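> Quick one, structure for this:
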Amino acid sequence: MRNEPLHAYSLHQRAFQDKRSIYYLLTKEHGVLHGIAKKGIPQFAPLTLFATGKKSLKTLQQVNIATTVPSLVGQQQYAALYVNEITLKLLPVEDSVPIIYEQYNQTMCHLQQPLDLQQLKLVLRRYEYVLFNELGFAIDLEFDSEQLAIDAKANYRFAADRGWVRIDEESGDSNDHLSQHVETLTGDQIIVMRSGIDEQSLDSWSLVHRQLVDHLFDYQPLQSRILWQQFHRYQ
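Prediction:
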């Protein structure tokens, strides 16, 4: 690309030289993009810029804040850091993801508003939902791991690599030893999830998404999650 205009958000940065940094951007036009620019580009604000370069590391110029937004503080800031971390680590480089970009933009707008913890979780779950679906990790809410219809009266655990695993409580399913140590959902709760992410289904979606994130990151701790836990521990 040569002097190509882009719309972007800064997901992360690291020091490069005295006056410049390497930036990891989410762009509307090319998805995740890596580039070098002067220090001082803010996070969580919509940007316009120009990018040049044939290699993976672009030169970024004329970087401007497209719209002035309030600074994120408290739990909103930690939530935004979490969104940035999973976005950067899960998306391929220079692969256009317009739907994810639009959802990211909406998420940042929501995080700039006063939110209680319940509202904040709804914002995060909805972003995760779009991110996972666009990356091919959509969760089947119709059938279990054996391709049988979800039974409203049965109990299930979610396995990220298999889907919904039915737990036979009456026989004490000895073949599924993990079922004794993993949180479960009823078929009724799974069926409610089909209506989308709302206050009624929020806890169920939080359980499932947490397990999917852990699986996708090979059960390695997320830095943003550690910061989130520390923030709430000292409140």
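> rest of the way, CA atoms for contacts and neighbours
Will do.
> For the most centrally placed residue in the chain, give its distance to Gly187.
For the chain, the residue nearest the mean C-alpha position is Glu128 (4.2 Å; Cα atoms, centre = their mean). Using Cα to Cα, to the nearest Å, Glu128 is found at 22 Å from Gly187.
> burial measure for the nearest residue to Ala138 once chain neighbours are set aside, as a count.
Nearest in space to Ala138, with sequence neighbours left out and distances taken as Cα to Cα, 6 or more residues apart in numbering, is Phe132 at 5.9 Å. Phe132 has 18 neighbouring residues, counting by other Cα atoms under 10 Å.
> re earlier: how many residues are close by the residue nearest to the residue nearest to the centre of the chain when sequence neighbours are not counted?
Nearest non-adjacent residue to Glu128, counting by Cα to Cα, 6+ apart: His209, 7.4 Å away. Number of residues near His209 (other Cα under 10 Å) recorded here: 19.
> So His209 sits against Val130, correct?
No: taking Cα atoms under 8 Å as the definition, His209 is not a contact partner of Val130, at 11.6 Å.
> Now do stretch 114-131: everything it contacts.
Contact with stretch 114-131 is made by 76, 79, 83, 87, 99-100, 103-104, 107, 110-111, 138, 197-199, 202, 205-206, 209, as judged by Cα atoms under 8 Å, 6 or more residues apart in numbering.
> sorry, back to before: wait, a strand at the residue nearest to Ala138?
No: counting by DSSP: H, G, I helix; E, B strand; the rest coil, Phe132 is not found in a strand; it is helix.
> now it: how far from Ile86?
Distance from Phe132 to Ile86, by Cα to Cα: 10 Å.
> same thing with Lys153?
Note on Lys153: its distance to Ile86, by Cα to Cα, is 34 Å.
> Settle it for me: which of those two has more neighbours?
Between Lys153 and Ile86, counting by other Cα under 10 Å, Ile86 is the more crowded of the two (18 against 10).
> Spell out the residue ranges of the strands in this protein.
Under the criterion DSSP state E, strands of the chain are mapped to 4-15, 20-27, 31-38, 47-52, 57-65, 155-159, 163-167, 185-186.
> for the second one, packing partners?
When contacts are defined as 3 or more Cα pairs under 8 Å, 6 or more residues apart in numbering; DSSP states H and E, strand 20-27 packs onto strand 4-15, strand 31-38.
> Those: which one's closest to Ala160?
Among these, the nearest to Ala160 by Cα to Cα is strand 31-38 (24.9 Å).
> Which residues outside that closest one are in contact with it?
When contacts are defined by Cα under 8 Å, 6+ apart, strand 31-38 is touched by residues 19-27, 51, 56-61, 88, 91-98, 101.
> quick one more, to check against the first:
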Amino acid sequence: MRLSNEPAFVLHARPWRETSLLVEVLSANHGRLGLVARGVQGPKRQVLRAALQPLQSIRFDAVQVGELARLVSAEATDVAPRLGGEAMLAGFYLNELTLRLAPRQDPAPDLYDAYALARARIGAGDALGWTLRRYERDLLDALGFGFDWHHDGDGAPIDPAARYRLDPEFGPRRLLSDRGHGDRSTAATGRALLALADDSAPDPEDQQGLRRAMRGVLSHYLGSRGLKSWEMLAELGRVTARRETPDPAGSS
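Reported below is the predicted structural model:
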């Protein structure tokens, strides 16, 4: 099958044999695809290599043969966001999560649109946590794993004052007052779930619980192997905590 002038976003690229790259893209009409870009080394191929960097928007031609497609040509269609610090880590997370959960050769136009929007928001400097929660919601919906965020798994309206655990199969489950502390630590407030349903940013105090609740759902579908970006975020948190801890030797 020939793919012509296909819009896509580059998710990942790694060396393939001696002079080639294996490039994973999220395409507009064919979902996630693996492309083999042959002979990309050398000064004459610099423009092509630049177009195949993660987060780059491209149009490409390829020939699909089995699981992988042979890349014929590709060109950048815009300037990829120039990210640093936490924004760069958010971009890495966006790509890694999509790469891990989106199946190959399964058209997902809603996911493509959601990715484009999240990429633009990160590049524009929007609030990173809320941008990523919205993308997680949209990714789950696009892949058929989403919830009715206005109701719990029994069909009852979400209570803003209650707390909920997100069951990947059942949906939001309301926590009772006698539940253990462990359940509450991974629960989201009803306010946060309704904010997500209405695409309206929750209060800052509700965002951490929403992040932990969403991570529990994503972990279910990722399986035993988590994300490298989660490990990087955890390490960043540890480094930040060490920097913010007063030095006992310097306090006297």
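> that older thread, just the buried members of the contacts of stretch 114-131 of structure 1?
76, 79, 83, 87, 100, 103-104, 107, 110-111, 197-198, 202, 205-206, 209 (16 or more other Cα atoms under 10 Å).
> Among those residues, which ones are in helices?
76, 79, 83, 87, 100, 103-104, 107, 110-111, 202, 205-206, 209 (DSSP state H).
> what range in structure 2 does stretch 47-66 of structure 1 sit on?
The aligned range for stretch 47-66 of structure 1 in structure 2 is 58-77, by TM-score structural alignment.
> Which residues are in contact with the equivalent of Gly216 of structure 2 over in structure 1?
Gly216 of structure 2 maps onto Gln211 of structure 1 when the alignment is built from TM-score structural alignment. For Gln211 of structure 1, the contact set (Cα under 8 Å, 6+ apart) comprises 158-160.
> got a winner among these for most neighbours?
Phe158 (23 neighbours).
> What residue in structure 2 is paired with it?
Match for Phe158 of structure 1 (TM-score structural alignment): Leu166.
> The nearest residue to its match once chain neighbours are set aside and Met214 of structure 2, how far apart?
Excluding the flanking residues, the one nearest Leu166 of structure 2 by Cα to Cα, 6+ apart is Pro172, at 4.5 Å. Taking Cα to Cα as the measure, Pro172 of structure 2 falls 11 Å from Met214 of structure 2.
> repeat for Arg17 of structure 2
For Arg17 of structure 2 relative to Met214 of structure 2 (Cα to Cα), the value is 38 Å.
> Verify the stated contact: Ala28 of structure 2 with Ser4.
No: Ala28 of structure 2 is not in contact with Ser4 according to Cα under 8 Å; the separation is 11.9 Å.
> Neighbour count for the two, which is higher?
Ala28 (19 against 13).
> Stretch 87-101 of structure 2 vs structure 1, average distance?
With mean Cα distance after the TM-score superposition for structure 1, stretch 87-101 of structure 2 departs from structure 1 by a mean of 1.0 Å once superposed.
> In structure 1, which residue range corresponds to that stretch?
The alignment places stretch 87-101 of structure 2 over residues 76-90 of structure 1 (TM-score structural alignment).
> Could you do stretch 133-146 of structure 2 as well?
Going by TM-score structural alignment: stretch 133-146 of structure 2 matches residues 125-138.
> Only the buried residues of that stretch, if you could.
For stretch 125-138 of structure 1, by 16+ other Cα under 10 Å, it's 125-132.
> chain center to that stretch, what's the gap?
Here stretch 125-138 of structure 1 is found 8 Å from its chain centre; the criterion is Cα atoms, centre = their mean, to the nearest Å.
> cool, and stretch 8-23 of structure 1?
Per Cα atoms, centre = their mean, the centroid offset for stretch 8-23 of structure 1 relative to its chain is 21 Å.
> First residue to last residue on it, what's the distance there?
Stretch 8-23 of structure 1 has an end-to-end distance of 11 Å (Cα to Cα).
> Over to stretch 132-141 of structure 1?
Note: stretch 132-141 of structure 1 ends 14 Å apart using Cα to Cα.
> quick check, distance from it to the centre of its chain.
12 Å.
> what do you get for stretch 69-84 of structure 2?
Worked out by Cα atoms, centre = their mean, stretch 69-84 of structure 2 lies 18 Å from the chain centre.
> residues in contact with it?
33-38, 48, 51-52, 55-64, 91, 119-120, 122-123.
> same thing but 7 Å
If you take Cα atoms under 7 Å, 6 or more residues apart in numbering as the criterion, stretch 69-84 of structure 2 is touched by 34-37, 48, 51, 55-64, 123.
> before we move on, what about stretch 88-96 of structure 1?
Counting by Cα under 7 Å, 6+ apart, 11, 29-33 sit against stretch 88-96 of structure 1.
> Those residues: which two are farthest apart?
For those, the farthest-apart pair by Cα to Cα is Leu11 and Glu29; their separation is 15.3 Å.
> Look at these two and report which has more neighbours.
Per other Cα under 10 Å, whichever of Leu11 of structure 1 and Glu29 has more neighbours is Leu11, with 23 against 18.
> who's in contact with the more buried one?
Taking Cα under 7 Å, 6+ apart, one finds 24-26, 43, 84, 88 in contact with Leu11 of structure 1.
> in terms of contact, does Leu49 of structure 1 touch Leu6 like I think?
Yes: the pair Leu49 of structure 1 and Leu6 passes the contact test of Cα atoms under 7 Å, sitting 5.4 Å apart.
> before we move on, the earlier item: just put the contacts of Leu11 of structure 1 in a markdown table and tack on distance to Ser71 of structure 1 and neighbour count.
Output for the contacts of Leu11 of structure 1, formatted as a markdown table (distance: Cα to Cα, whole Å; neighbours: other Cα atoms under 10 Å):
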| residue | distance to Ser71 of structure 1 | neighbour count |
| --- | --- | --- |
| Tyr24 | 20 | 22 |
| Leu25 | 19 | 24 |
| Leu26 | 19 | 29 |
| Gln43 | 9 | 18 |
| Asn84 | 16 | 22 |
| Leu88 | 21 | 20 |
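> With distance to Phe231 of structure 1 added, can I get those in JSON lines?
Rendered in JSON lines, the data for those read as follows (distance: Cα to Cα, whole Å):
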{"residue": "Tyr24", "distance to Phe231 of structure 1": "25"}
{"residue": "Leu25", "distance to Phe231 of structure 1": "26"}
{"residue": "Leu26", "distance to Phe231 of structure 1": "26"}
{"residue": "Gln43", "distance to Phe231 of structure 1": "19"}
{"residue": "Asn84", "distance to Phe231 of structure 1": "18"}
{"residue": "Leu88", "distance to Phe231 of structure 1": "22"}
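> Alright, that wraps it up for me.
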